[in-house]
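1. Build me a model:
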Amino acid sequence: MRIVTRERAIAYRLHVNHLVERLPVGSHGEAAYVGLQDTAPRDALLGLHARMVGCTPGDWEHPSLIQTYSPRAAVYVLPVRDFGVMTLGRMPLDSRRVDELAEQVCETLNGQERRGAGIHGLREACASGRIAVRWDTTSLWAREVRRPDIDVADARRELCRRHVHHFGPTTPKVFAWLSDPRLSVQRFAVAAEGGA
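-> Okay, here's the model as predicted:
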């Protein structure tokens, strides 16, 4: 049995999350690969700067990046190309509530970007992949986006794989806390059996 020390686990995580050697200029998508929490004072920008050479103050809104709510109700910055993995990947196994909330939020938005304050169900509806947000540290704006073209089961498996690869060694309980506290432990076990 292999013993993984705390020091080795930390060294591994620093390496795979590009915190040992910074990525080249313009590597926004790779720097934000598993999502960067964006709480005040613009933490996602600090995360980008730690991972990528030549980061500028406006890089948090680079066209290759998008923002949405995480399951822990914080805004995250992530690659546009991975929006489906990071949203649909955390859909509950019974997604009816999220789908209904997303429909209501989209009706409220009515095709416009609007201030997010007071929009009922906005945070939870973001798991639908239909809603993106833009937070500039003073205001939050929400807009409807096209739902990503990825199978929900595939998105769940990929989210689990990324969690194991970037935050391992880990446990189903930790994955559940980070993704969806309702049924993620079961999802972790299913994804792990499928080769995660």
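
2. can we go C-alpha only for contacts and neighbour counts from here?
-> OK.

3. what residues does stretch 106-120 touch?
-> Here stretch 106-120 makes contact (CA atoms under 8 Å, 6 or more residues apart in numbering) with V105, L122, I131, V133, S139, L140, W141, A142, R143, E144.

4. One more, so I can put them side by side:
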Amino acid sequence: MTNQSTVVSRLSWSDVWGRRLDRHGLSTPARGRPADAVAAMCGAHAQVLSAAELSVGLRVAGVTRSDVRQALWGERSLIKTYGPRGTVHLLPTRDLPLWTGALGALPATANSMSAEARLTPEQTEEVVAAIAGALADAELTIDELTAEVATRTGPWAVDPVVPAFGSMAPRWRQAIPLAAHRGALCFGPNRGRKVTYTSPQRWLPGFQPAPPSAALADLVRRYLHAYGPATPQQFAQWLSAPRRWASQLFDSLAGELQRVEVAGSAAWVCAGDTEPAPVPPQGVRLLPYFDAYPVGCHPRERLFPGPAAQRALSGGQAGNFPVLLIDGVVAGIWHLRRSGRKLNITVEPLAALTVAERQELDDQAKRVGEILEGEPLLTIGTVSIGGHA
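-> Take a look at the predicted model:
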């Protein structure tokens, strides 16, 4: 990738960690609303909703899980849907046109299903249209939505051909993330213990996906602000998109991006965004499963140095373990076991903590308790629980 500027700014890794912590609200929690924090981190992974609640609470002063739930199901300033990598995320409702415009424009990825099980392109379009029609004015469970899709398409859509936790799910479910990326589907409130789906049009009337080129450019800018300096390849990994496509996208934005060097390695930021953070990287944080910071930050060998890579990564994948973050870098793992209001927190540091770090860890455990509305009990010891699937 080329850049018009002949002057290359240089940043240290301390500068990078400080910028990222500051922009995530992890150096000093911001004063604002949950949706603002979610926008700043480019979405909060919400496959485990309690983890998303903790991710948001750690970034906004005084916020608890009840505040996040109110933002999601009460005021509707957050929306639960499929985001980057086709995984469940909380996104700001106001940004849904951007996200659907960008995610709906991603190149199709290779389908690992057998040829007999895959949806054809024509069937995919038919299923997405059926989902949009079924959810236009309803909140449906997966079984109810299956029945509606079958009625609107045909019996082929419900053939049990998709492997799913030891059983076989109907064929049409392959199209659920795409339907979300097109703006046809999002999550509704649970009905008892059952998940429901609905149309985001019900919460954001008249919304349309933004034009793809503008949406993708905006997403690159937001990603680089939160996670930069970064390379096109790292952006591709975060988004689960082809690397060549990401490089071409960055090239198309060359006039808006600026090359910098971090310890001799080239990466990119938004043009002019080369200042270090107002404060050095600092602080002890207990980040939950799939927190946006360890998932989105690169390179892995810098964020997970030495033993941290062996203990806190799962086949090179970040997020499967909750992590102890010290001064912007992974320094251990932790686990939480809830029993009523009791929150049993076990932290396994990978090096001895200083007196100041231990005090900060105590304070952080108290903050976790406030966010999750429980009574924390902190133990320093070995975490025996394996990573999340």
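
5. Return the closest of the contacts of stretch 106-120 of structure 1 with respect to T87 of structure 1.
-> I131 (9.4 Å; CA to CA).

6. Tell me the counterpart of that closest one in structure 2.
-> Under the alignment (TM-score structural alignment), I131 of structure 1 maps onto L185 of structure 2.

7. same check, this time on S70 of structure 1
-> For S70 of structure 1, the aligned residue in structure 2 is G83 (criterion: TM-score structural alignment).

8. ok, for its match, nearest residue in space, not its chain neighbours?
-> Residue nearest to G83 of structure 2 in three dimensions, not counting chain neighbours: H89, with 5.4 Å by CA to CA, 6 or more residues apart in numbering.

9. check which helix or strand covers the one you found.
-> Secondary structure assignment for H89 of structure 2, by DSSP states H and E: strand 88-92.

10. Show me what that strand is packed against.
-> helix 34-40, strand 44-45, strand 78-82 (3 or more CA pairs under 8 Å, 6 or more residues apart in numbering; DSSP states H and E).

11. Just want the angle from that strand to strand 78-82.
-> 140 degrees (axes from the mean of the first three to the mean of the last three CA atoms, to 10 degrees).

12. Have a look at how far, on average, the helix or strand just after strand 88-92 of structure 2 is from structure 1.
-> Note on strand 88-92 of structure 2: by DSSP H and E, the next helix or strand toward the C-terminus is helix 96-103. If you overlay the two and look at helix 96-103 of structure 2, the average distance to its match in structure 1 is 1.7 Å (mean CA distance after the TM-score superposition for structure 1).

13. on that earlier part again, most tightly surrounded among the helices and strands packed on strand 88-92 of structure 2?
-> Neighbour counts (mean count of other CA atoms under 10 Å) averaged over each of those peak at strand 44-45, with a mean of 29.

14. Over which residues of structure 1 does it lie when aligned?
-> Taking TM-score structural alignment, strand 44-45 of structure 2 hits residues 36-37 over in structure 1.

15. Name the single longest helix found in structure 2.
-> helix 355-372 (DSSP state H).

16. A35 of structure 2 corresponds to which position in structure 1?
-> Under TM-score structural alignment, A35 of structure 2 pairs with G29 in structure 1.

17. got a list of what its match touches?
-> S64, L65, L78, P79, V80.

18. between those, which has the most around it?
-> L78 (26 neighbours; other CA atoms under 10 Å).

19. show me what contacts that one?
-> Neighbour list for L78 of structure 1: G29, A32, Y33, V34, G35, L36, L65, I66, Q67, M86 [criterion: CA under 8 Å, 6+ apart].

20. and with 10 Å instead?
-> 28-37, 44, 60, 64-68, 86 (CA atoms under 10 Å, 6 or more residues apart in numbering).

21. Quickly find the element holding the spatially closest residue to A125 of structure 1 that is not a sequence neighbour.
-> Ranked by CA to CA, 6+ apart and with sequence neighbours excluded, the top spatial neighbour of A125 of structure 1 is A102, at 4.6 Å. Taking DSSP H and E as the criterion, A102 of structure 1 maps to helix 96-109.

22. Which residue ranges of structure 1 form helices?
-> 6-16, 28-31, 43-51, 83-88, 96-109, 122-125, 152-167, 172-178, 184-193.

23. possible to save these as TSV with distance to R115 of structure 1?
-> Shown next, in TSV, are these (distance: least, CA to CA, whole Å):
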stretch	distance to R115 of structure 1
helix 6-16	36
helix 28-31	26
helix 43-51	21
helix 83-88	21
helix 96-109	9
helix 122-125	11
helix 152-167	28
helix 172-178	26
helix 184-193	31
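
24. Most tightly packed of the ones you listed?
-> Comparing the helices of structure 1 by mean neighbour count (mean count of other CA under 10 Å), helix 83-88 ranks first with a mean of 27.

25. From the contact counts, what lies against that one?
-> Under the contact definition 3 or more CA pairs under 10 Å, 6 or more residues apart in numbering; DSSP states H and E, helix 83-88 of structure 1 sits against strand 65-69, strand 75-79, strand 131-135, helix 152-167.

26. okay, it sits on what stretch of structure 2?
-> Going by TM-score structural alignment: helix 83-88 of structure 1 matches residues 96-101.

27. ok, residues contacting that stretch?
-> Under the contact criterion CA under 10 Å, 6+ apart, stretch 96-101 of structure 2 has outside partners 42-43, 78-79, 81-84, 91-93, 102, 104-105, 178-184, 200, 204, 207-219.

28. can you do 6 Å?
-> H181, R182, G183, Q208, P209, A210, P211, P212, A215 (CA atoms under 6 Å, 6 or more residues apart in numbering).

29. What of stretch 160-180 of structure 1?
-> V16, P71, R90, S184, V185, F188, A196.

30. for the stretch 251-389 of structure 2, what spans make up the strands?
-> Using DSSP state E, counting those that start in this stretch, the strands of the stretch 251-389 of structure 2 run over 257-262, 265-270, 284-287, 323-326, 329-339, 342-349, 375-380.

31. Including mean neighbour count and distance to R311 of structure 2, could these go into TSV?
-> Formatted as TSV, the strands of the stretch 251-389 of structure 2 follow (neighbours: other CA atoms under 10 Å; distance: least, CA to CA, whole Å):
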stretch	mean neighbour count	distance to R311 of structure 2
strand 257-262	21	26
strand 265-270	18	26
strand 284-287	25	15
strand 323-326	25	10
strand 329-339	20	8
strand 342-349	20	10
strand 375-380	16	16
